[in-house]
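Q: Any chance you could fold what I've pasted below:
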Amino acid sequence: MVPEREGNRERVPTGATAATRHRTPRLDQPRPRRPRYLPEWDPEAFGRLSEKIARFLGTGRFLVWMTVVIILWVLWNVAAPAGLRFDQYPFIFLTLMLSLQASYAAPLILLAQNRQDDRDRVNLEQDRKQNERSIADTEYLTREIAALRMGLGEVATRDWIRSELQDAMKDLEDRHDGHHEHVVFPAERSPGRDVEDR
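A: So this is what the prediction gives:
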């Protein structure tokens, strides 16, 4: 059963099943994987390996071993019997091996440097965010301390209360002393005054 076209739309005849419909790519499903002809590798594992090689190439141990290998290579091809020599005097094969090593070492070192740059960039971004958070926290604490100082300006402190109590005690003592001077108790009054009061 072939679907009929009307205008730009495709009209599916009634009674058509999923098996008889024209297969079109569905957008709600992932595409099937295409076959790869190149070998696949894990970029992270390859990057870690390149960093290890680059670190080894930058050590004194590598220089010592390379020097020992070159000396043995030259001595063997100079002092060994003619039938056992594999690289004659201009040492073309040695030059080729050193060039091959340099051609592989340079990209590996660059790859390791790129990975280190990426790590440094991430660390710098994290440091920048941490600094922004620290600045925001410092500003918040500064505002809180300023608010506390303003609030403490209106709160009675211990020294102020002590001084106010001392002033109040002094006022009470002064009033009490003055009261004793002017008040005469009834037992101490003269009898003539008592008669006048009547």
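Q: When you work out contacts or count neighbours from here on, use the C-alpha atoms and nothing else.
A: Fine.
Q: Now do the helices in this structure.
A: Counting by DSSP state H, the chain has helices at residues 43-57, 60-79, 92-152, 158-182, 191-197.
Q: Columns mean neighbour count and distance to Glu6 on top of these, output as CSV?
A: Formatted as CSV, those follow (neighbours: other CA atoms under 10 Å; distance: least, CA to CA, whole Å):
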stretch, mean neighbour count, distance to Glu6
helix 43-57, 15, 51
helix 60-79, 13, 75
helix 92-152, 13, 56
helix 158-182, 11, 94
helix 191-197, 9, 133
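Q: Arg26: which of those helices is closest?
A: helix 43-57 (31.2 Å; CA to CA).
Q: packing partners for the closest one?
A: helix 92-152 (3 or more CA pairs under 8 Å, 6 or more residues apart in numbering; DSSP states H and E).
Q: The helix it packs on vs helix 43-57, what angle?
A: On the basis of axes from the mean of the first three to the mean of the last three CA atoms, to 10 degrees, helix 92-152 is oriented at 110 degrees to helix 43-57.
Q: Tell me the helices and strands packed up against helix 92-152.
A: helix 43-57.
Q: So what touches the helix it packs on?
A: 62-63, 105, 108-109, 111-112, 115 (CA atoms under 8 Å, 6 or more residues apart in numbering).
Q: structure for this one too, so we can compare:
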Amino acid sequence: MAPERESARREAGRDLGRDRMPAGATATTRPRARLDQPRPRRPRILPEWDPEAFGKLSERIARFIGTGRFLVWMTVVIVVWLLWNVSAPAPLRFDEYPFIFLTLMLSLQASYAAPLILLAQNRQDDRDRVNLEQDRKQNERSIADTEYLTREIAALRIGLGEVATRDWIRSELQDMVRDLQDGHPDGQRVFPAERSGARDVDDR
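A: Reported below is the predicted structural model:
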């Protein structure tokens, strides 16, 4: 009886689990993140900008700040500011002595100018680093080409040292002719002297 009760209990548990599971829900239908597809972009609260465009703009501002034109315009603005707030009628003055608003404006300008100049310097340092890396690679290629050409020239010199020159061949032939003439039994010359001023008719 005990085995029958145990089997009946198992069947009742399976039926209860089937009743709790929704229709059509299996292990294969669970939502899974697919690895062959990119994830959807999450909404960003902060605004997006192009780092390259922002870097170029910062370089332009930094270049303009470092010019004499900026210093002249800044001096003109400050002088006009001071003269207006000193000599203008009291109701029209917007920054009376001790010119606190002017001080705040100059501080704000300095607080923005310093990071822009640092950003421009960092971009220039990155460009210099890339240029130095390219110059180093170019120097390495030039050194390798120079070493290759040096080895080729040395091989050519060694090869030319083993090539038979015309003078060497002529001297060898003269030695052979001399040996043949010395060893001829009749004492005659093997190669008779050419007749000067006469043409060889047989060679025609």
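Q: Of the helices of the first structure, which is nearest Arg85 of the first structure?
A: helix 60-79 (4.9 Å).
Q: Just give me the match in the first structure for Leu156 of the second structure.
A: Taking TM-score structural alignment, Leu156 of the second structure has Leu148 as its aligned residue in the first structure.
Q: Any chance you could spot the residue sitting in the middle of the second structure?
A: By CA atoms, centre = their mean, the second structure has its centre lying nearest to Val130, at 6.0 Å.
Q: Just give me the match in the first structure for it.
A: Using TM-score structural alignment, the partner of Val130 of the second structure in the first structure is Val122.
Q: and its match, how far is that from Asp137 of the first structure?
A: If you measure Val122 of the first structure against Asp137 of the first structure using CA to CA, to the nearest Å, the figure is 22 Å.
Q: Next: Arg34 of the first structure.
A: Arg34 of the first structure is 52 Å from Asp137 of the first structure, by CA to CA.
Q: before we move on, what about Pro3 of the first structure?
A: Distance, Pro3 of the first structure to Asp137 of the first structure, using CA to CA: 68 Å.
Q: gap between the two ends of stretch 146-158 of the first structure?
A: OK, stretch 146-158 of the first structure end separation, CA to CA: 21 Å.
Q: Could you do stretch 82-102 of the first structure as well?
A: 29 Å.
Q: residue range for that stretch in the second structure?
A: Residues 90-110 of the second structure are where stretch 82-102 of the first structure lands when matched by TM-score structural alignment.
Q: and the equivalent of Ile45 of the second structure over in the first structure, what does it touch?
A: In the first structure, Ile45 of the second structure lines up with Tyr37, judged by TM-score structural alignment. Contact partners of Tyr37 of the first structure, counting by CA under 8 Å, 6+ apart, are absent.
Q: Check the one 3 residues further on too.
A: For Glu40 of the first structure, the set of contacting residues under the criterion of CA under 8 Å, 6+ apart is empty.
Q: aligned partner of Ala62 of the second structure in the first structure?
A: In the first structure, Ala62 of the second structure lands on Ala54 (TM-score structural alignment).
Q: any idea how far Leu96 of the first structure is from its match?
A: For Ala54 of the first structure relative to Leu96 of the first structure (CA to CA), the value is 21 Å.
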